[in-house]
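Enquirer: Provided below for reference: sequence and predicted model.
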Amino acid sequence: MHSPSTSPVFEEVACALRSAGCVFAEEEARLLLAEASSPTGLARNVQRRVEGVPLEHILGWAKFAGRRVLVEPGVFVPRRRTELLVNEARALLPDGLEPTLPVVVDLCCGSGAVGAALLHQVPLVELHAADIDPAAVRCARRNVVPLGGQVHAGDLFDALPSVLRGRVQVLVVNAPYVPTEAIRTMPPEARLYEPVVSLDGGPDGLDFHRRVAAGARGWLAPGGHLLIETSQRQAAGTSAILAAAGFRTRTVRSEELDGTVVVGRAVVPCVMG
């Protein structure tokens, strides 16, 4: 079912979305109209959106890093700000052929959006993604496996094959970093329709950053990098956690993407002769 953006149907849908508080009502109306297979289906999807269901869960996909990523109901929706994590990881990967494929790990992968984006941009990597949530793992496999990556289920590093120890060149992490008390202030589409496990980062939002920093060095290759998405407000805390765990850190901020990433490289201890 396709309707031009000047049609009465479009205006009716856009008006309903605007009244529900959708900031990008016209753009969402176009997408809902383009994806609708029947007037009944369109009406049902508009009502779901008005009720607060994330648009991406209704469409079944999210636009991320210039491509469509499959997103199932109950799975964390990839945000545009996370494209900064992809950009910074991509900059650390080689452009040419290497004797062995560089190993990249997408930890707390959710839908697998970051790993899939990296595989599109740098196909010659050995990519592993992992998440503890069964729905996320199932969704990530749909996005990552067709591109040649692998997806594992489990809690942080426990999910990874032991053969990866000491071999990971780039470890990207978009772990939950919303402070527990702040979850109740989030928009309903996140608070009600995305799993709490993908949002709750503990009292200060940095519990997972502490756990990742504590375990990462044993998995990284010499000269390997750990990249963690964080918020602008929490960046100093994330950086301090990595520094205390033996990483040399730098913080990258993109105003355009509204994204913040802390990049850490393990400091090699000096050996006195």
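Expert: Received it, and whenever you're ready, just let me know what you need. Numbering: from 1, shown residues only.
Enquirer: only C-alpha atoms for contact and neighbour calcs from this point on.
Expert: Fine.
Enquirer: all helices of the stretch 151-273 of the chain, in order?
Expert: Shown for the stretch 151-273 of the chain, the helices assigned by DSSP state H, counting those that start in this stretch span residues 188-191, 207-216, 235-244.
Enquirer: tell me the buried residues in the shortest one?
Expert: Okay, so that is helix 188-191. Glu189, Ala190 (16 or more other Cα atoms under 10 Å).
Enquirer: and stretch 195-205, by the same measure?
Expert: Those would be Pro195, Val196, Ser198, Leu199, Asp200, Gly201, Gly205, for stretch 195-205 by 16+ other Cα under 10 Å.
Enquirer: ok, now how distant is Ser37 from Asn45?
Expert: 11 Å (Cα to Cα, to the nearest Å).
Enquirer: compare the two (neighbour count), which wins?
Expert: Neighbour tally, Ser37 and Asn45, criterion other Cα atoms under 10 Å: the higher count belongs to Asn45, 20 against 12.
Enquirer: could the buried residues of stretch 195-205 be laid out in JSON lines, adding distance to Lys63?
Expert: Output for the buried residues of stretch 195-205, formatted as JSON lines (distance: Cα to Cα, whole Å):
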{"residue": "Pro195", "distance to Lys63": "20"}
{"residue": "Val196", "distance to Lys63": "22"}
{"residue": "Ser198", "distance to Lys63": "19"}
{"residue": "Leu199", "distance to Lys63": "20"}
{"residue": "Asp200", "distance to Lys63": "24"}
{"residue": "Gly201", "distance to Lys63": "25"}
{"residue": "Gly205", "distance to Lys63": "26"}
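Enquirer: go through those residues and flag which are in strands.
Expert: Among those, no residue falls in strands (DSSP state E).
Enquirer: from these, pick the one nearest Val262.
Expert: Closest approach between these and Val262, by Cα to Cα: Gly205, at 14.7 Å.
Enquirer: ok, now which ones touch that closest one?
Expert: By Cα atoms under 8 Å, 6 or more residues apart in numbering, the residues touching Gly205 are Pro176, Tyr177, Val178, Pro179, Thr180.
Enquirer: separate out the buried members of those.
Expert: Pro176, Tyr177, Val178, Pro179.
Enquirer: mind putting the residues you listed into TSV with distance to Gly215?
Expert: What follows is the buried ones among the contacts of Gly205, written out as TSV (distance: Cα to Cα, whole Å):
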residue	distance to Gly215
Pro176	17
Tyr177	17
Val178	21
Pro179	22
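Enquirer: take this one as well and set it beside the first:
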Amino acid sequence: MSSPSFSAHPVDPAGLGDLSDSVVAALRAAGCVFAEDEARLILAAAATPAELTRLVERRAGGLPLELVLGWAEFRGLRIAVEPGVFVPRRRTEFLVEQALAQAPRARVVVDLCCGSGAVGTALATALGDVELHAADIDPAAVRCAHRNITGVGGHAHRGDLFEALPEELRGRIDILAANVPYVPTDEVGLLPPEARDHEPLVALDGGFDGLDVLRRVAAEAPRWLAPDGCVLVETSERQAGTAVAAFAAHGLTVRLATDDDLYANVVIGVRT
């Protein structure tokens, strides 16, 4: 995106409403497809014309809208996001729905590769009184997740996959949601700039075929799940068959759930 000129004219201090057309025009000029929707959110976030100018210029310069606002909407929740942290995708709401359908009475929930902690926060909000743990290898993600999960009584841990988790969780986890990176290394450069330039590589790059981290989760998950506990991962349509086989190879009862509207593919493995 190129940065268009944007001038904040004097407005009534109540709502910045007189600037709506200018904001929409600036965002359109920068190539924002949903300029009207984004303008509404940016206007609501700005307290002064000067702040509005700064927010519009940041968005027009290519910063993802969620980082401009400081939050992302996920399953009706406002999830705090920070620079350098993976922004939750709306399609991942399908993973949450599948987890709730599979284990509606879950009491121990883990959000692995948690990023902002959006999945764990949404699960705990829906389930009520649960023991929630979120873990990530990236310190920025752990810091951001802590902000989000504290309100639902969650605990954030830093480390490489299961190494981050307290040992007392072994054999007790009812829902293990692992939104692992699954972009093949050679395809990371083809991602949209908002992801490629602003999100950590560790949250995107899944190795040669995109399934390196998924295979590690599949291998370790059975030892951490409670009886009838489930592990869920998101993957792409073309990777789904290989991902299902990886789960089955480690003794999990596995099925694939898809949502064509969201382009979502979730592999669900159950310890039986």
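Expert: In hand now; what should we look at? Bear in mind the structure is a predicted one, so any value in this text is a computation, not a measurement.
Enquirer: I'd like the helices of the stretch 151-273 of the first structure as TSV, with distance to Gly52 of the first structure appended.
Expert: Output for the helices of the stretch 151-273 of the first structure, formatted as TSV (distance: least, Cα to Cα, whole Å):
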stretch	distance to Gly52 of the first structure
helix 188-191	5
helix 207-216	28
helix 235-244	30
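Enquirer: residues in contact with Asp228 of the second structure?
Expert: When contacts are taken as Cα under 8 Å, 6+ apart, Asp228 of the second structure is in contact with Asp174, Val270, Arg271, Thr272.
Enquirer: same check, this time on Ala264 of the second structure
Expert: Counting by Cα under 8 Å, 6+ apart, Ala264 of the second structure has contacts Arg91, Thr92, Phe94, Glu234, Thr235, Ser236, Glu237, Thr258.
Enquirer: hmm, back to that, quick check, nearest of the buried residues of stretch 195-205 of the first structure to His2 of the first structure?
Expert: Using Cα to Cα, Pro195 comes nearest to His2 of the first structure of these, at 32.7 Å.
Enquirer: look up how far Ala113 of the first structure lies from the closest one.
Expert: 17 Å.
Enquirer: is it true that Thr251 of the first structure touches Ala243?
Expert: No: with contact defined as Cα atoms under 8 Å, Thr251 of the first structure does not reach Ala243; the gap is 11.8 Å.
Enquirer: distance of Asp261 of the second structure relative to Glu168 of the second structure?
Expert: 39 Å.
Enquirer: which bit of the second structure covers stretch 121-128 of the first structure?
Expert: Mapped onto the second structure using TM-score structural alignment, stretch 121-128 of the first structure covers residues 126-133.
Enquirer: quick one, longest strand in the second structure?
Expert: Taking DSSP E as the criterion, the second structure has its longest strand at strand 225-235.
Enquirer: now the angle from it to helix 240-248?
Expert: Here the directions of strand 225-235 of the second structure and helix 240-248 differ by 160 degrees (axes from the mean of the first three to the mean of the last three Cα atoms, to 10 degrees).
Enquirer: return the mean post-superposition distance for strand 225-235 of the second structure against the first structure.
Expert: Following superposition, strand 225-235 of the second structure is found to deviate from the first structure by 1.0 Å on average (mean Cα distance after the TM-score superposition for the first structure).
Enquirer: give me the residue at the spatial middle of the second structure.
Expert: Closest to where the C-alpha atoms of the second structure average out (Cα atoms, centre = their mean) is Pro88, at 2.3 Å.
Enquirer: residue in the first structure paired with it?
Expert: Pro88 of the second structure maps onto Pro78 in the first structure, by TM-score structural alignment.
Enquirer: wait, what's in contact with that match?
Expert: Counting by Cα under 8 Å, 6+ apart, Pro78 of the first structure has contacts Ala62, Phe64, Gly110, Ser111, Ala113.
Enquirer: those in helices, which ones?
Expert: In helices, defined here by DSSP state H, the members of these are Ala113.
Enquirer: any of the contacts of Pro78 of the first structure buried? List them.
Expert: For the contacts of Pro78 of the first structure, buried by 16+ other Cα under 10 Å: Ala62, Phe64, Gly110, Ser111, Ala113.
Enquirer: list the contacts for Ala34 of the first structure?
Expert: Applying Cα under 8 Å, 6+ apart, we find Ala34 of the first structure in contact with Met1, His2, Ser3.
Enquirer: go with 10 Å
Expert: Contacts for Ala34 of the first structure (Cα atoms under 10 Å, 6 or more residues apart in numbering) come out as Met1, His2, Ser3, Pro4, Glu28, Leu42, Leu59.
Enquirer: element containing it, please.
Expert: Element membership of Ala34 of the first structure, judged by DSSP states H and E, is helix 25-35.
Enquirer: cool, Val144 of the first structure as well?
Expert: helix 134-144.
Enquirer: swap in Arg90 of the first structure?
Expert: helix 83-91.
Enquirer: in terms of secondary structure, what does that helix contact?
Expert: Contacting helix 83-91 of the first structure under the criterion 3 or more Cα pairs under 10 Å, 6 or more residues apart in numbering; DSSP states H and E are the following elements: helix 113-121, strand 168-173, strand 220-230, strand 247-254, strand 259-266.
Enquirer: thinking again about what came up before, what about the first structure, which of the contacts of Asp228 of the second structure hold up?
Expert: Compared against the first structure with both residues aligned by TM-score structural alignment, their matches' Cα atoms under 8 Å, the contacts of Asp228 of the second structure retain Asp174, Val270, Arg271.
Enquirer: including distance to Ala60 of the second structure and neighbour count, could the residues you listed go into a markdown table?
Expert: Output for those, formatted as a markdown table (distance: Cα to Cα, whole Å; neighbours: other Cα atoms under 10 Å):
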| residue | distance to Ala60 of the second structure | neighbour count |
| --- | --- | --- |
| Asp174 | 43 | 26 |
| Val270 | 45 | 24 |
| Arg271 | 48 | 20 |
